[in-house]
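A.B. asks: sequence first, then the predicted structure, then my questions.
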Amino acid sequence: MITKMGWDANQIRRYIMEDAAIKRIHPQQFDVAHFKRAVIEAHNRYRRLHGTNDLSQDGACEIAAKRWADSVSRQSACLTHEPQQRFGESLFFYSTLQPLISDPETMAEATVRTFYIEGRDYRRSARWVASRHGHFTQMLWRDTNRIGIGVSIIPQPAGWGCMPPGRGQAWIFYVVLRYDPPGNRVISERSFDENVLPVENKDIQAVQCLAT
């Protein structure tokens, strides 16, 4: 894990910005294939902390994820889920006025950690958790065993849609993740107890994150 990244959404995005200024990778030079592998590795690292099986890459999930990433990254709404689709779904984006992005490992950890920190106030056997902890519960859902990652990296006018305010051109890094079978759709105490397991491997950082 990247210890300096922090365990807060604002800290994570600030770390990306600062790290991008150092590594100076142009968005068009970003290694998407490396990023996808790193996203799966990050998922599985967190899942192992909870005694949960690994995810494997799935072609059908990836095709669906890429199609929606290409579509939603061009929309004015920032986080729009695709309606009526059979996979579980999580979304992440990073936008910047500078044509700079961090490396695939850092962007993968930032993406997955943003989902994981939703679990800091998660309580098992609570019926209301799905709306507040959807990304966290999906990434750990035990019955889910396949994942697909779609990435869209495109320029957009500054100040439009998800872009930061300013003039000229901005860049958006948009990630769609699809999970199969989907998790957290059956809202019952038993389903969450059986599929979102407590921390088993006592990783200090993860335990501290979920305890805050």
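C.D. replies: Structure's in. What do you need? A quick note: this is a predicted structure, and the numbers were derived from the prediction, not measured.

A.B. asks: going forward, measure contacts between C-alpha atoms and count neighbours the same way
C.D. replies: Fine.

A.B. asks: end to end, how far does stretch 48-65 reach?
C.D. replies: Stretch 48-65 has its terminal residues 24 Å apart, counting by C-alpha to C-alpha, to the nearest Å.

A.B. asks: that stretch: which residues count as buried?
C.D. replies: 48-52, 54-58, 61-62, 64-65 (16 or more other C-alpha atoms under 10 Å).

A.B. asks: same check, this time on stretch 31-39
C.D. replies: Neighbour count says stretch 31-39 has 32, 35, 36, 37, 38, 39 buried, by 16+ other C-alpha under 10 Å.

A.B. asks: closest to residue 151 among those residues?
C.D. replies: Top of the list for closeness to residue 151, among the buried residues of stretch 31-39 and by C-alpha to C-alpha, is residue 32 at 7.2 Å.

A.B. asks: who's in contact with that closest one?
C.D. replies: 104, 151 (C-alpha atoms under 8 Å, 6 or more residues apart in numbering).

A.B. asks: returning to that earlier point: now go through the buried residues of stretch 31-39 and say which are in helices.
C.D. replies: 32, 35, 36, 37, 38, 39 (DSSP state H).

A.B. asks: distance of the residue lying closest to residue 121 once chain neighbours are set aside relative to residue 106?
C.D. replies: The shortest distance from residue 121 to any non-neighbouring residue, by C-alpha to C-alpha, 6 or more residues apart in numbering, is to residue 210 (6.6 Å). Applying C-alpha to C-alpha, the value for residue 210 to residue 106 is 21 Å.

A.B. asks: next one for the comparison:
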Amino acid sequence: MFAKTITKRAIQALVLVGAASTAPLVSRDRDDFNEKMLEVTNWYRAQHGANPVSWDDGLADYATNYAKTCPMGHSDTPYGESVVVGDKWTSSGCWANVFGHERIYFDFDNGGPASNTGHFTQLVWKDTTRMGCGWAQCSDGFHVVCEYLNVGNVSGDNNRYYRENVGRQVSGNANDEYLG
């Protein structure tokens, strides 16, 4: 069977988080950021029947170093990757909520890649077991990058990998966001 990994190049959906966010301002402490990103990620994963992921400091270092380049797209990473840019710092949970919110666009009946759901599908990809994120303040705002192992968004075999790895929502509602 042939599988083509769709990570950076095919899914270039760069999400912009604007000033309209209502999330409260919080500390930019890296430990708080790491804890909240992991917590929110695992909240979404639980809603879609995926096991929790663990934090990986090596992936977080990679993500932080890439964020410091102030990227406007994906790196040439061997990992699954999500990139988001916002002009204001909001709660760390807001960044992961941006990824999770894409679930309202995902076609659970047919699966498969789409330019507006790649962050969500990587977030809840069942084969993913580790993640690490980083951020940097740049001239155009805050750049947040998350790296994931095992890589998600694997295409091929008539979208079988999506059907196996992106579960339907088993709790909550599609428009729910993590507020904790």
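C.D. replies: Perfect, I can see it now. Treat the numbers as computed from the prediction; the structure is a model and nothing was measured.

A.B. asks: next, the TM-score between them, please.
C.D. replies: Once superposed, chain against chain, the TM-score is 0.78 (TM-score structural alignment, normalised by the length of structure 2); 162 aligned residues with a C-alpha RMSD of 2.6 Å.

A.B. asks: circling back: need the buried residues of stretch 48-65 of structure 1 in TSV (columns: distance to residue 113 of structure 1 and secondary structure).
C.D. replies: Below are the buried residues of stretch 48-65 of structure 1 laid out as TSV (distance: C-alpha to C-alpha, whole Å; DSSP: H, G, I helix; E, B strand; the rest coil):
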residue	distance to residue 113 of structure 1	secondary structure
48	14	helix
49	13	helix
50	15	coil
51	18	coil
52	17	coil
54	17	coil
55	16	coil
56	19	strand
57	19	strand
58	21	coil
61	21	helix
62	20	helix
64	23	helix
65	19	helix
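
A.B. asks: can I get those in TSV including distance to residue 143 of structure 1?
C.D. replies: Compiled in TSV, the buried residues of stretch 48-65 of structure 1 are given as follows (distance: C-alpha to C-alpha, whole Å):
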residue	distance to residue 143 of structure 1
48	14
49	16
50	13
51	12
52	9
54	10
55	10
56	13
57	15
58	15
61	16
62	18
64	20
65	20
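
A.B. asks: let me know the closest of those residues to residue 185 of structure 1.
C.D. replies: residue 61 (17.3 Å).

A.B. asks: aligned to that closest one, what sits in structure 2?
C.D. replies: Using TM-score structural alignment, the equivalent of residue 61 of structure 1 in structure 2 is residue 59.

A.B. asks: excluding chain neighbours, what is closest to that match?
C.D. replies: residue 132 (4.5 Å).

A.B. asks: got it, and residue 65 of structure 2?
C.D. replies: Closest to residue 65 of structure 2 by C-alpha to C-alpha, 6+ apart is residue 134, at 7.6 Å.

A.B. asks: same check on residue 19 of structure 1?
C.D. replies: residue 102 (5.8 Å).

A.B. asks: so how far is residue 30 of structure 1 from that neighbour?
C.D. replies: Residue 102 of structure 1 is 8 Å from residue 30 of structure 1, by C-alpha to C-alpha.

A.B. asks: the more surrounded of the two?
C.D. replies: residue 102 (22 against 16; other C-alpha atoms under 10 Å).

A.B. asks: enumerate every residue touching that one.
C.D. replies: 16, 17, 19, 20, 21, 23, 24, 25.

A.B. asks: structure 2: which residue goes with residue 150 of structure 1?
C.D. replies: By TM-score structural alignment, residue 150 of structure 1 lines up with residue 134 in structure 2.

A.B. asks: element containing that match?
C.D. replies: strand 130-138 (DSSP states H and E).

A.B. asks: next one: the next helix-or-strand element following that strand to chain centre, how far?
C.D. replies: Sequence-wise, the next helix or strand downstream of strand 130-138 of structure 2 (DSSP H and E) is strand 141-149. From the chain centre to the centre of strand 141-149 of structure 2 is a distance of 8 Å (C-alpha atoms, centre = their mean, to the nearest Å).

A.B. asks: what lies in contact with strand 141-149 of structure 2?
C.D. replies: Contacts of strand 141-149 of structure 2 with the rest of the structure, by C-alpha under 8 Å, 6+ apart, involve 59-60, 62-64, 66-68, 70-71, 79-89, 95, 122, 128-137.

A.B. asks: write the PyMOL selection for whichever of the contacts of residue 102 of structure 1 are buried.
C.D. replies: This is the PyMOL syntax for the buried subset of those, where burial follows 16+ other C-alpha under 10 Å:
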select buried, resi 16+17+19+20+25
